[in-house]
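Visitor: Everything below, folded, please.
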Amino acid sequence: MDIELQKLIDLALRKGASHAEVYQSKLKSDSAIFETNNLKRLENSQSEGIALRLWKEGSSGLAVAYGDFDSDKLVDQAIILSTLNNTEIIKPNYSHINLQPHQGEFIPTEQLIASGEDTIRQLRDIYIEAICSGEFIYSEQFTCLVNSVGLHCEYSKSLVNYYLELECSNGKDFLSVHDTKLTQGKIETQQIAKNILERLEWAKKTTSAPKGYIPVLFTPNGAAMLWNTVSEALNSKFVLEKTSPWSNKLQKQVMSNSLTISQNPRYKPHTIPFDDEGTVTQELSLIKKGDLQQFYSNLTSAKRLGIKSTGNGFRPNLKSYPTPVLINLIVEPGKENFKDLIKKLDYGIIVDLVLGEKIDISGDFSVNIDSGYSIQEGSINGRIKDTMITGNVYKILENIIGIANDSRWVNSTYAPSLLAEGLSVIN
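Guide: As a prediction, the model looks like this:
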């Protein structure tokens, strides 16, 4: 622990705070950026920030500093802000020490460059006219949380995030396909290249999508819009506000009995040992065979619900108070492979990527398909354009007729492809 963090807490207590906590975040990254098939530039960045939260006369105040800062001014600012807030019952987390070993491997910039060049070469060996761009990023993250009642938590990890996009044209038709992956340490670009080449093969011709209420096969990318809404419905904050449609449905069926959903904060690369309030993260059984098991919470929402925090209190940024956030949403895969689900269909569409804003907690949506494909007689017969789907997330999840065994990470969700019946397709 940085000794300055403890000094900051001691200073806050001397100035009249009853409790105090300091949250420290450090991030540095190195990037290799590719444009028009070549390395364009190298970038590196480094940032460090501290958030001081204190309680005085029952109210909390939060002040933030970046880089070098004046401790007295930071504490004074937090005290002033506390006078503007209502009395808060929640206090800092209990005393314990949780120091985690570093996770991940160091990746030199030379390896980022070589991986980018090699992957672009693989793609252009097959599509010589293609224009490729991408970004390969190595980052190191450090998080430390200490408070005035003896809590001290630290963890750090190294990550590699890589994104690659291929653009090509076929006469008047323009096509862009991209993929991304996040790992701890070892760079694994083979799957990215495979995914891009597969979608280029699917898109060799353009065709019209069938209209009306038809089956829709969501890839893990396409299904991401569904899981974002599910995450909100499971949030105890929205349960308390009565905006979640599942507020009064604990131990009741809320989706198809073929679906089982959990949280596992130990899954790499998104491993998180504790939340931003110092509570140890834990595996959660959220939905089991369609039945709602529990909601996730932080200290504030848990106290209001009369339960223990599940360790899901995270800060959207340093200037914000912790709020419930789901980590590592895991959807149990099925037993069929993706191609077998396609073979089941006389007609339908594949949704791989959609355009538009995030679907709100009501679940209703009407979105344009950015990347989609038509299915005819059990096979993919081309890319679809100018097509929209409308429906409701919860209704889709009640009517799942197939789950693939092709789970992959999309942001912090690990989920397979889903086959849903009867969505409205418009073109």
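Visitor: rest of the way, CA atoms for contacts and neighbours
Guide: Noted.
Visitor: Quick one: neighbours of T83, just the number.
Guide: T83 has 16 neighbours, counted by other CA atoms under 10 Å.
Visitor: Excluding covalently adjacent residues, which one is nearest to it?
Guide: S59 (6.8 Å; CA to CA, 6 or more residues apart in numbering).
Visitor: For the nearest residue to Y267 once chain neighbours are set aside, give me its contacts.
Guide: Leaving aside its chain neighbours, Y267 sits nearest to N328 (7.1 Å; criterion: CA to CA, 6+ apart). Shown in contact with N328 (CA atoms under 8 Å, 6 or more residues apart in numbering): 263-265, 267, 270, 412-414.
Visitor: Any chance of a markdown table for the residues you listed, columns neighbour count?
Guide: As requested, the contacts of N328 are exported to a markdown table (neighbours: other CA atoms under 10 Å):
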| residue | neighbour count |
| --- | --- |
| Q263 | 22 |
| N264 | 21 |
| P265 | 25 |
| Y267 | 15 |
| H270 | 20 |
| S412 | 20 |
| T413 | 23 |
| Y414 | 22 |
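Visitor: and this one, so I can compare the two:
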Amino acid sequence: MDLKQIKNQYGLSELEVYKQDTATQKVIFTANELKQLDSQYTEGISLRLIKNKKLGFSARYGKYDLDEMIKEALTISEYSPEVNFEFPEKADNNSKNNERVCLVPAPTSTIDLNLFKTKGENIIDIVQNKTKGTLIDVVFELSHQNEILKNSKDLMTNFNKILYSFSVNLRETNENDFIEIYTAVTEEQIPDYLSYLQEILTLYSFAKKHSDIKSGKCPVLFTQRALKDLLDIIESALNGKMVNERSSPWHDKLGKKVLSEKITLKQDPGFGFMARGYDDEGNEIKKMNLVTNGILENFYFDLITAGRGMPRHAPTGNGFKPSLALPPEPSLLNLILSPGKKSLDEIIKSIDYGLMVDQTMGGLSTNISGNMSLNIDMGFLIEKGEIKGRVKDTMISGNIYNALNNVIDLSNESKCYWSQIYNPDMLLDGFTITSK
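Guide: Next up, the predicted model:
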């Protein structure tokens, strides 16, 4: 399609078209039984346009009528606020960024679903041999996604990715107790599911013993899985939209200390399973130091938030679509928290009395103030350097920003679970524990 011709036909200032197709193969076990072997293919298109400084959007799955979509987007634009940005241009022929105008042939990949089925059966056999009466849910998935972005300034980008996902959930119900432990990972190769399963079984063995913890203040160790709840809040505080609205407590703190000097956060688009060069708006994704040794260095912006800032900011290449049906919004790619020097075991041995948190009830992502009262889903008493047992009916409360200014230690290994955040385990002070 000739986007320039379509732009002129409708009297538009800008036009952008985004296409996505996704093929997935999935094997699902529920409550120890094979539930589903499934292969799916979906495709869709979305567009954005600007006319009279107003932004319009439309999206379709499957078959579509482009003229109908443009008319819908024009109607939406009439009720939208003015925007102050332009879509990026095609890179200069001599530019090192010229790769973004080159289509990369889409890789193809399929897998025999019986391979996933065999792995799922193996997991269930292992768990049943080590436990009694547990129910196990397992999901293996192969996903191949292809995205093409074009705009009326001759820019074209293409992104292809093949990913393997694995999740496991272990449940056990007894007369006076309920245990549920889960994990999920996504990688570019079939995950080492046995190592993740061993993590689950280790936690299960700790959870079978119960311990009481005293109410009051003590160090809290957030494992790699649980720390994401706190880092989600930090990600929101760095979001250019929140900064523009002055709802971020850091909106006027650039160059100032906002976290413990032990904390360094950065975005590295070339790292991890979602490594890519350009965002869903066609801008180069910047490698950024966000917080260095506790000092706030940068926020992140998409086109809209960069154009609305006072003063205006340059887009950082952080405009990503939450789904095909939604327009881009500010989002980080590969948030990395630099690790420390001690192993997790060494940190545990250093704790005289404390709480280890591995799973929470969640619900923190919208609480940008940082104030929280968080129910512990899976937590353990640590006493004299040893994990004693699982605590029940326990809550921690306090302010996340204050706690992250009181970091005691970080483990020396970072991992990524069910997100694009790579982080170590973190021991910190500043929370109050309430236990029945």
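Visitor: TM value for the aligned chains?
Guide: The TM-score (TM-score structural alignment, normalised by the length of structure 1) is 0.94; 422 aligned residues with a CA RMSD of 1.9 Å.
Visitor: before we move on, back to that, tell me the spacing between the counterpart of the residue nearest to Y267 of structure 1 in structure 2 and S350 of structure 2.
Guide: Counting by TM-score structural alignment, N328 of structure 1 corresponds to N334 in structure 2. Remark: distance between N334 of structure 2 and S350 of structure 2 (CA to CA, to the nearest Å) = 30 Å.
Visitor: And for T157 of structure 2?
Guide: Relative to S350 of structure 2, and taking CA to CA, T157 of structure 2 is found at 50 Å.
Visitor: Which of the contacts of N328 of structure 1 fall in helices?
Guide: Taking DSSP state H as the definition of helices, the contacts of N328 of structure 1 contribute nothing to them.
Visitor: which one in structure 1 is furthest away from the centre?
Guide: R14 (40.1 Å; CA atoms, centre = their mean).
Visitor: Kindly tell me how buried the equivalent of I307 of structure 1 over in structure 2 is, as a neighbour count.
Guide: Mapped onto structure 2 by TM-score structural alignment, I307 of structure 1 lines up with H313. Using other CA under 10 Å, H313 of structure 2 has 17 neighbouring residues.
Visitor: Same question for S256 of structure 1.
Guide: The burial count for S256 of structure 1: 19, using other CA under 10 Å.
Visitor: For the residue found closest to L305 of structure 1 once you drop the neighbours it is linked to in the chain, give its distance to L250 of structure 1.
Guide: Nearest residue to L305 of structure 1, sequence neighbours excluded (CA to CA, 6+ apart): L240, at 7.7 Å. From L240 of structure 1 across to L250 of structure 1, the span is 13 Å (CA to CA).
Visitor: Please say which position in structure 1 Y278 of structure 2 maps to.
Guide: By TM-score structural alignment, Y278 of structure 2 lines up with F274.
Visitor: Make sure its match is actually in contact with R266.
Guide: No: using CA atoms under 8 Å, F274 of structure 1 makes no contact with R266, being 10.5 Å away.
Visitor: More neighbours: the two, which one.
Guide: Neighbour tally, F274 of structure 1 and R266, criterion other CA under 10 Å: the higher count belongs to F274, 23 against 15.
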